[in-house]
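Okay, sequence plus prediction incoming.
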Amino acid sequence: MIRLISIVIGLGFTLVVLIAFGTGLANVISDGQFKEATVESVFHEHAHGPEGGFSFEGVLGTWDKQQLQRGYQVYKEVCSACHSLNYVAIRDLGQLGYSEAQVKAEAASWQVPGIDPATGEATTRPGLPTDHFPSPYPNNVAAAAANNNAVPPDLSLITKARHNGTNYVYSLLTGFEEQPAELLEQFPDAKTPAGLYFNPYFANLNLAMAPPLNSDGQVTYAEGNPEPTISQMSADVAAFLTWTAEPKLVKRKQTGWAVLGFLLFATVLAYLSKIQVWSSLKKRDDD
């Protein structure tokens, strides 16, 4: 009787496992993992960073403030024409090594929305360090009208909003290319529509943004900096946008090491205290 019950229980367990396996297989198929290959699945590339990576990567990473300043220059001269940086205050540039006077000068070089005190009408005025970076468009309708019906995203948190964000920004900026001939051979209906641009690092391969960095030397760096190639400018602005999204990244790493050091010290201290306490009790028991 016991053997019969054991067999029934075993069969029941096996049935449950088979049902679970079948359900999982059905979910995988429904998720499209065994569906016919799509143009995105075949030609989409995974993001990568520049050769040598970024200075802030790894547990001992630090900011390269010269690179961040170059990245800010690229944003200001190129990206700010379409993309906002709404969540960053101009005074935060002081963290990049700019002096107080330089921050004030940078703030004054931006035109921010204001109110005419005489008429009460909307106007613009030179920025102050306390202002946030202004949006290039008054609203999303105007932004879409100027960009093929696509609203350019705010870049303040873009590297946190995208998977592998820093490398994604770098790859996207350096990834514009002509649509491969083999793509059209394999997917004849996948031709990039007029007004869009092919980029294998973008989710659906075609985006409304034209290549913003389209030639070496597009931005002129100060003497002593690397040559402003497309790759270098892309890496610099990707680093800058990593800072805007996570300005305390390096500080958090440094704090983590301090916390680990304290915990190690506390652990050793606790162990020595334990030895001291139990040694006296053991000595008393021996007596």
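Perfect, I can see it now. Worth saying up front: this structure is predicted, and the values here are computed from it rather than measured. Numbers count the residues shown, from 1 in each chain.

okay, CA-based contacts and neighbour counts for the rest of this
Noted.

where along this protein do the strands fall?
For the chain, applying DSSP state E gives strands covering 111-115, 122-126, 197-198, 206-207.

Which of these sits closest to His132?
Across the strands of the chain, His132 has its closest neighbour in strand 111-115 (8.5 Å, C-alpha to C-alpha).

List the buried residues in that closest one.
111-112 (16 or more other C-alpha atoms under 10 Å).

Contacts for that strand next, please.
Strand 111-115 has contacts (C-alpha atoms under 8 Å, 6 or more residues apart in numbering) with 121-127, 131, 133-134.

rerun that using 6 Å as the cut-off
121-127, 134 (C-alpha atoms under 6 Å, 6 or more residues apart in numbering).

just stretch 28-44 next, same as before
Stretch 28-44 has contacts (C-alpha under 6 Å, 6+ apart) with 200-201, 204.

got the buried residues for it?
Buried residues in stretch 28-44, counted by 16+ other C-alpha under 10 Å: 39-40, 43-44.

Check the gap between the closest residue to Ser171 other than its chain neighbours and Arg284 for me.
Spatially, and ignoring its direct neighbours in sequence, Ser171 is nearest to Ala47 (5.5 Å; C-alpha to C-alpha, 6 or more residues apart in numbering). To Arg284, Ala47 is 66 Å away according to C-alpha to C-alpha, to the nearest Å.

then this one, side by side with the first:
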Amino acid sequence: MAALRVAVLAGSGRGLLRTPTAMKTPKANMSFASLPRSKKVALTTLGVVAAGGAGLALMLHQSVKASELELHPPHYPWSHAGPLSSLDHASVRRGYQVYKQVCAACHSMEYLAFRNLVGVSHTEAEIKAIAEEFEVVDGPDESGEMFTRPGKLSDYFPKPYPNAEAARAANNGALPPDLSYIVNARHGGEDYVFSLLTGYCDPPAGVSVREGLYYNPYFPGQAIAMAPPIYNEVLEFDDGTPATMSQVAKDVCTFLRWAAEPEHDQRKRMGLKLLLGSAILFPLIYYMKRHRWTVLKSRKIAYRPPK
């Protein structure tokens, strides 16, 4: 049996040695002309539909774009723009004051409650005092009637108008947008909002603006129904910061960034923790990988032909 096994192995070894070095493989001859008629029609139809869809999308994109006079907002060096930078909470506090005294007359923030400001820009006692300044409709009571009460921490910011129709009627048909997520809803974010607030100017020669509208090159269409909302010394900050136009716009944009992304600081804090943990975990995983694979990667495979 041993002699037979040796003979079989020797024969298989000689067979391997006699294997030709070059192997013939079938060549794939795939071309459009060799395809069946049904596949040709299907591919042609698919190409026409794809090209037509791309052209239609491009035409729609060009049609909804504003005119060539529209300006794109520049990128401003926000203090919270860095990957590990937090919001300026003093600016958030001033931004809420700007919203309360200037913006809240027309714009709502229906997704933000008074309690959200606790520990962010104000203390709990300060927010309770601010909430109690508003009269909130509540009810019904035991007799089935609605009543008004001072605001509480759980109440949301009051709306300036009872409904959208009343808002349009008070603003010549224009509906003031809700500002809860306006920074995320506009291309450019806080850069766009800052440029819009500070970009009011006289229309250039040859451009006429309808009565009741104002020229703003950063607004799509350049004609906006909102009058210039801020100017120098439009209000007086509680902390004594000079209320210049740029300072007021910067603070309200920071407040709107926090309103649209309340988890901003927590998200970056968790990212920093993940980076610190990865700095310890990744070297350990690499060492384990080298330890596990060192036996396989350091082995040598040698072929010893039979004698």
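The structure has been received and is ready for your questions. No experiment lies behind these values; they were computed from the predicted model shown.

sorry, back to before: the more surrounded of Ala47 and Arg284 of structure 1?
With neighbours defined as other C-alpha atoms under 10 Å, Ala47 of structure 1 and Arg284 compare such that Ala47 has more, 19 against 9.

ok, whichever residue in structure 2 pairs up with that one to Thr198 of structure 2 distance?
Counting by TM-score structural alignment, Ala47 of structure 1 corresponds to Pro73 in structure 2. From Pro73 of structure 2 over to Thr198 of structure 2 the distance is 11 Å, taken as C-alpha to C-alpha.

Kindly report the same for Cys106 of structure 2.
Using C-alpha to C-alpha, Cys106 of structure 2 is found at 18 Å from Thr198 of structure 2.

Also Glu261 of structure 2?
Counting by C-alpha to C-alpha - Glu261 of structure 2 and Thr198 of structure 2 are separated by 23 Å.

These two: who's more crowded?
More neighbours surround Thr198 than the other of Glu261 of structure 2 and Thr198, with 19 against 15 (other C-alpha under 10 Å).

now for the more buried one: what does it line up with in structure 1?
Using TM-score structural alignment as the criterion, Thr198 of structure 2 maps onto Thr174 of structure 1.

need the contact list for its match.
Neighbours of Thr174 of structure 1 in contact, by C-alpha under 6 Å, 6+ apart: none.

Swap in 10 Å and give it another go.
Thr174 of structure 1 sits next to 50, 168, 199, 201, 211-214, 230-235 when contact means C-alpha atoms under 10 Å, 6 or more residues apart in numbering.

Likewise for Ser278 of structure 2?
Contacts of Ser278 of structure 2 by C-alpha under 10 Å, 6+ apart are 272, 284.

what about the helices in structure 2?
In structure 2, helices defined by DSSP state H lie at 2-17, 37-64, 89-101, 124-131, 164-170, 182-185, 190-198, 245-260, 264-297, listed in chain order.

Identify whichever of the ones you listed lies nearest to Gly212 of structure 2.
Nearest of the helices of structure 2 (C-alpha to C-alpha): helix 164-170, 12.6 Å.

quick one: contacts of the closest one?
Applying C-alpha under 10 Å, 6+ apart, the contact partners of helix 164-170 of structure 2 are 106-107, 160-161, 173-177.

what span of structure 1 lines up against it?
Alignment of helix 164-170 of structure 2 against structure 1: residues 140-146, by TM-score structural alignment.

for that stretch, the distance to its chain's centre please.
Its chain's C-alpha centre and that of stretch 140-146 of structure 1 lie 24 Å apart, by C-alpha atoms, centre = their mean, to the nearest Å.

what would the helices of structure 2 look like in CSV with distance to Val234 of structure 2?
Formatted as CSV, the helices of structure 2 follow (distance: least, C-alpha to C-alpha, whole Å):
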stretch, distance to Val234 of structure 2
helix 2-17, 92
helix 37-64, 35
helix 89-101, 9
helix 124-131, 21
helix 164-170, 22
helix 182-185, 22
helix 190-198, 13
helix 245-260, 8
helix 264-297, 29
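
Identify whichever of those lies nearest to Pro83 of structure 2.
Closest of these to Pro83 of structure 2 is helix 264-297, at 7.0 Å (criterion: C-alpha to C-alpha).

Mean deviation, that closest one versus structure 1?
Helix 264-297 of structure 2 differs from its equivalent in structure 1 by a mean of 2.8 Å after superposition (mean C-alpha distance after the TM-score superposition for structure 1).

got the angle for that helix vs helix 245-260?
On the basis of axes from the mean of the first three to the mean of the last three C-alpha atoms, to 10 degrees, helix 264-297 of structure 2 is oriented at 60 degrees to helix 245-260.

And the contacts of stretch 270-284 of structure 1?
264-269, 285-287.

Tabulate the residues you listed (CSV), appending neighbour count and distance to Ala144 of structure 1.
Listed next are the contacts of stretch 270-284 of structure 1 as CSV, based on neighbours: other C-alpha atoms under 10 Å; distance: C-alpha to C-alpha, whole Å:
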residue, neighbour count, distance to Ala144 of structure 1
Leu264, 12, 55
Phe265, 12, 57
Ala266, 12, 57
Thr267, 12, 58
Val268, 12, 61
Leu269, 12, 62
Asp285, 8, 83
Asp286, 7, 85
Asp287, 6, 88
